[in-house]
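A.B. asks: For reference, the sequence and a predicted model appear below.
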Amino acid sequence: MQNFDLTPERTSDTAFELVKKRLGHSFARRELLELALTHSSWANEYACGQEHNERQEFLGDAVLELCVSWELYKRFPTAREGELTKMRSNLVSAVSLAERARDLGLDVFLKLGRGEENQGGRKRDAVLSDALEAVLAAVYEDGGFVAAQKAVARIFAEQWPDRAGDGKASKDYKTRLQEASQQRFGQAPLYTRLASHGPEHSKVFEVSLRLPDGSQFVASGSSCKKAEQQAARDALKTLGHTE
């Protein structure tokens, strides 16, 4: 992962620009995103009495469920209620949301207190999934439902199921590997970007995936996300998980 200066002032500027770019939303009210990236532990330790993102988590949970429901409703006009519910559950699970949060870089930019940081809060799925909900609430507050819907569609661009159903195929490979790794090893896999080459319009990205047992997988793709998905797919096969 790229190293960033994590002083509060620098975090704020860098987070604002990168998260904005990855979300595809330009905030008119920057303070909403800053609040979404402020964990209660940071507010309690560094700024007594300052607001934090827990209220936004409450709103973001509802925004996320509505946006995902609407997207699935449009994509699968013949799917039954039970099928839609199961697909939504896969997409909005804590593991899935934590992966989407990492894609946005929230694990780097979230402001945590020292206690939470020392306890590994930056890697905890619950903390990251809550942060993603807070960020989506910020988008909703700033731009309304249309902006939130566009952000959700973008965040889950490579995770939407190809068909109605509730099997493992409905989950992307990274999410499935995250679950399998946590179950088997008690830890998450680690992804590292190795290199990129080729012209700007057709770059190829290479990433490395390392499992907690030391197994390593290298894959390439037209984007970091696609390369990570391929590496996760390869790792799942090694762990004995079928398609």
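C.D. replies: All right, it came through fine.
A.B. asks: Please make it C-alpha for all contacts and neighbour counts, starting now.
C.D. replies: Noted.
A.B. asks: Provide the secondary structure category for the most centrally placed residue in the chain.
C.D. replies: With distances taken as Cα atoms, centre = their mean, the chain has Arg100 as the residue nearest its mean C-alpha position (1.4 Å). What DSSP: H, G, I helix; E, B strand; the rest coil gives for Arg100 is helix.
A.B. asks: Report the separation between it and Ala131.
C.D. replies: 10 Å (Cα to Cα, to the nearest Å).
A.B. asks: pretty sure Val135 is touching Glu31, no?
C.D. replies: No - the pair Val135 / Glu31 is not scored as a contact, 11.3 Å apart, by Cα atoms under 8 Å.
A.B. asks: Have a look at those two and say which one is more surrounded.
C.D. replies: When neighbours are counted by other Cα atoms under 10 Å, Val135 and Glu31 differ, and Val135 comes out ahead with 28 against 14.
A.B. asks: Check for me that the more buried one belongs to a strand.
C.D. replies: No - following the definition three-state DSSP, Val135 is helix and is not counted among the residues of a strand.
A.B. asks: next, the one to line up against it:
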Amino acid sequence: MIDRIGHPFRNPELLQQALRHRSAGAPHNERLEFLGDAMLNLVVAEALYARWPKADEGALTRARAALVRESALAELARRLELGPRLELGPGEMKSGGERRDSILADALEAVIAAIYLDAGFEACRATVLPWFDVELERLPAGKVEKDPKTRLQEWLQGRQLPRPEYILLETRGDDHARIFLVSCRTSEPSLEEQAEGSSLRAAEQAAAERILARLEAR
């Protein structure tokens, strides 16, 4: 698979492992995912540092978070057509695992690690950075919006109101495909919204976004 990814693997077994979900058995892609997450953060951080010479740490951190968040990586994995190539166990295949954001994002990170192990950092950076060209160009230099939880807290603090409360209501699914249901509550004004996510943080952010939308609509 060279066309979409853009890297000719000298060791195809690395790519095969990167696309094998743990539900399909060992060797699967979880260790590669761990390494790929670190490589991706380095590549993106380096690119932002070079592009935005006057941006402060906060702006750089928010920009990196926007680029490497799960939903963004999953969309990129779809553009690279990784979903149909994933090796999944029967249960994940039946539940549509090849379309799930968490599985796609993890596979993308694993592929990044596979490229790094196959050819080194320079080749990894040269392959991965072009994947983010469109997203990098769309980012307003030094002015990336803060995440919903931060914005909600600042909205409340700016009006001297209590901080929001986040409550984990439910966790379901297998260990490798957890879904979290979270409630976000504010006491003044009294509002509550619930949201799901493939991580606790993602669910909290989604719930905070819904509270913000209600506050800003008032």
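C.D. replies: Nice, I can see it. Note that this is a predicted model, so its numbers are computed, not measured.
A.B. asks: Near the residue in the first structure that Thr61 of the second structure lines up against, how many other residues are there?
C.D. replies: Aligned by TM-score structural alignment, Thr61 of the second structure pairs with Thr85 of the first structure. Around Thr85 of the first structure sit 15 other residues, with neighbours defined as other Cα under 10 Å.
A.B. asks: Please give the element, helix or strand, for Thr85 of the first structure.
C.D. replies: Thr85 of the first structure is located in helix 81-91, with elements delineated by DSSP states H and E.
A.B. asks: What residues of that helix count as buried?
C.D. replies: By neighbour count with 16 or more other Cα atoms under 10 Å, helix 81-91 of the first structure contains the buried residues Glu83, Leu84, Met87, Arg88, Ser89, Asn90, Leu91.
A.B. asks: Turn those into TSV, columns for distance to Leu209 of the first structure.
C.D. replies: Rendered in TSV, the data for the buried residues of helix 81-91 of the first structure read as follows (distance: Cα to Cα, whole Å):
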residue	distance to Leu209 of the first structure
Glu83	32
Leu84	32
Met87	27
Arg88	27
Ser89	26
Asn90	23
Leu91	22
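A.B. asks: element containing Val43 of the second structure, please.
C.D. replies: helix 30-51.
A.B. asks: how far is stretch 181-198 of the first structure from where the chain is centred?
C.D. replies: What separates the centre of stretch 181-198 of the first structure from the centre of its chain is 14 Å, taken as Cα atoms, centre = their mean, to the nearest Å.
A.B. asks: circling back to that earlier point, what's the average per-residue distance for the helix holding Val43 of the second structure once overlaid on the first structure?
C.D. replies: With both structures laid over each other, helix 30-51 of the second structure and its partner residues in the first structure are 0.6 Å apart on average (mean Cα distance after the TM-score superposition for the first structure).
A.B. asks: Run through the neighbouring helices and strands of that helix.
C.D. replies: For helix 30-51 of the second structure, the packing partners by 3 or more Cα pairs under 8 Å, 6 or more residues apart in numbering; DSSP states H and E come out as helix 57-68, helix 101-119.
A.B. asks: Nearest to Ser23 of the second structure, out of the ones you listed?
C.D. replies: Distance to Ser23 of the second structure, taken as Cα to Cα, is lowest for helix 101-119 among these, at 10.9 Å.
A.B. asks: which bit of the first structure covers that closest one?
C.D. replies: So helix 101-119 of the second structure is aligned with residues 125-143, judged by TM-score structural alignment.
A.B. asks: Give the buried residues for the matching stretch.
C.D. replies: By neighbour count on 16+ other Cα under 10 Å, the buried set for stretch 125-143 of the first structure is 125, 127-143.
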